[in-house]
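Q: Just to be clear, the model below is a prediction. Sequence and coordinates:
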Amino acid sequence: MKHILVVDDSPTIRKAIRRILEQLGHVVEEAGDGEEAITRLQGSTRYDAVLCDIDMPTMDGLAFLGALPKFPAIAPPPIIMCTTHTSFDKIALALTLGASEYIMKPFDSEIIASKLDACGVT
């Protein structure tokens, strides 16, 4: 059982990802944007992975990735970006900024499980 943070501005998407992750046996917490995710990562909970949307208000996924080095106390777990972008530009930028993997929406439990496994989160 791993502890996973889901970051997305859509409560519906967070709920869908939560359901998949819980069926896979993981404990899930949620954040509505990158700022909230940073706050959670600074807390006492140690996360084994983060699934993060690229497009969000307040602080999007790319800004979240870019901000992490400003918080040296945070040792970020593997970060899997979730996106609807079909252009590889934003995905490539996310990988350059430190994302471990990415998932194209829509996704299913098999895809999420395989990406977690690819990041060593099993």
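A: Now that the structure is in, tell me what you want to look at. Owing to the predicted nature of the structure, the values given are computational and were not obtained by experimental measurement.
Q: all contacts plus neighbour counts: C-alpha atoms, from now on.
A: Will do.
Q: For this structure, which residue occupies the most central location?
A: The centroid of the chain falls nearest to L51 when counting by C-alpha atoms, centre = their mean (1.8 Å).
Q: let's bring in a second one:
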Amino acid sequence: MRALVIDDSRVMRRIVSGILEDLGYEVQQAGHGREGLDVMDGGWVPDLACVDWNMPVMDGLQFVSAVRSNPAWRQLTIMMVTSESEHGQIVRALAAGAHEYMIKPFTADAFRDKLALLGMLPQEAVL
């Protein structure tokens, strides 16, 4: 399975990518939403996108909207991974098309649990 980690924090990208790689994902990273779309436009289409909200150039909500407006990418599972914890923000992200919402900080176990809820644990990670 493939995952795209989109976050303007290099440290956060490394943390999320490490968790996903430990679970068996092939991971690509992007520093903002536009860069994430460029990766996908280049033909590398993930099964899962883990997306921060607050980023320069294109924020996470704009990324979700762009993905949902493209029929080729509508099946992409999107999980917001952000420090935005207000109920209204969560509702906005889910209404825009995100499937799940993970609030920073989090543990690797909590991250794995969210992936399990989404049915996005690679087969080798389920064993």
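A: Arrived safely, thanks for sending. As the structure is a prediction and not an experimental result, all values here were calculated from the model.
Q: Quick one: the helices in structure 1, in order.
A: Taking DSSP state H, the helices of structure 1 run over residues 11-23, 34-42, 61-67, 88-96, 109-118.
Q: out of those, nearest to I4 of structure 1?
A: helix 11-23 (8.2 Å; C-alpha to C-alpha).
Q: how big's the offset between the closest one and structure 2?
A: Averaged over the aligned pairs, helix 11-23 of structure 1 sits 1.0 Å from structure 2 after superposition, using mean C-alpha distance after the TM-score superposition for structure 1.
Q: Tell me which residue of structure 2 matches up with the residue nearest to the centre of structure 1.
A: Correspondence of L51 of structure 1 to structure 2, assessed by TM-score structural alignment: C50.
Q: List the contacts of its match.
A: A3, L4, V5, I6, I78, M79, M80, V81 (C-alpha atoms under 8 Å, 6 or more residues apart in numbering).
Q: Out of the residues you listed, list just those in strands.
A: Among the contacts of C50 of structure 2, the members falling in strands (DSSP state E) are A3, L4, V5, I6, I78, M79, M80, V81.
Q: Quick check: the second one vs L23 of structure 2, distance?
A: In this structure, L4 of structure 2 and L23 of structure 2 are 14 Å apart, going by C-alpha to C-alpha, to the nearest Å.
Q: Tell me which of the two has more neighbours.
A: Using other C-alpha atoms under 10 Å, the more surrounded residue of L4 of structure 2 and L23 is L4, with 28 against 17.
Q: ok, the more buried one touching G31?
A: No. Applying C-alpha atoms under 8 Å, one finds L4 of structure 2 not in contact with G31, separated by 10.6 Å.
Q: Neighbour-wise, give me the winner out of the contacts of C50 of structure 2.
A: Greatest neighbour count in the contacts of C50 of structure 2, by other C-alpha under 10 Å, goes to I6: 32 neighbours.
Q: Distance of it relative to V39 of structure 2?
A: Counting by C-alpha to C-alpha, the gap from I6 of structure 2 to V39 of structure 2 is 11 Å.
Q: Now list whatever residues contact both of the two.
A: Joint contacts of I6 of structure 2 and V39 (C-alpha under 8 Å, 6+ apart) are A30.
Q: Can you give me the first-to-last residue distance of stretch 28-45 of structure 2?
A: Taking C-alpha to C-alpha as the measure, stretch 28-45 of structure 2 stretches 10 Å from start to finish.
Q: Noted, bye for now.
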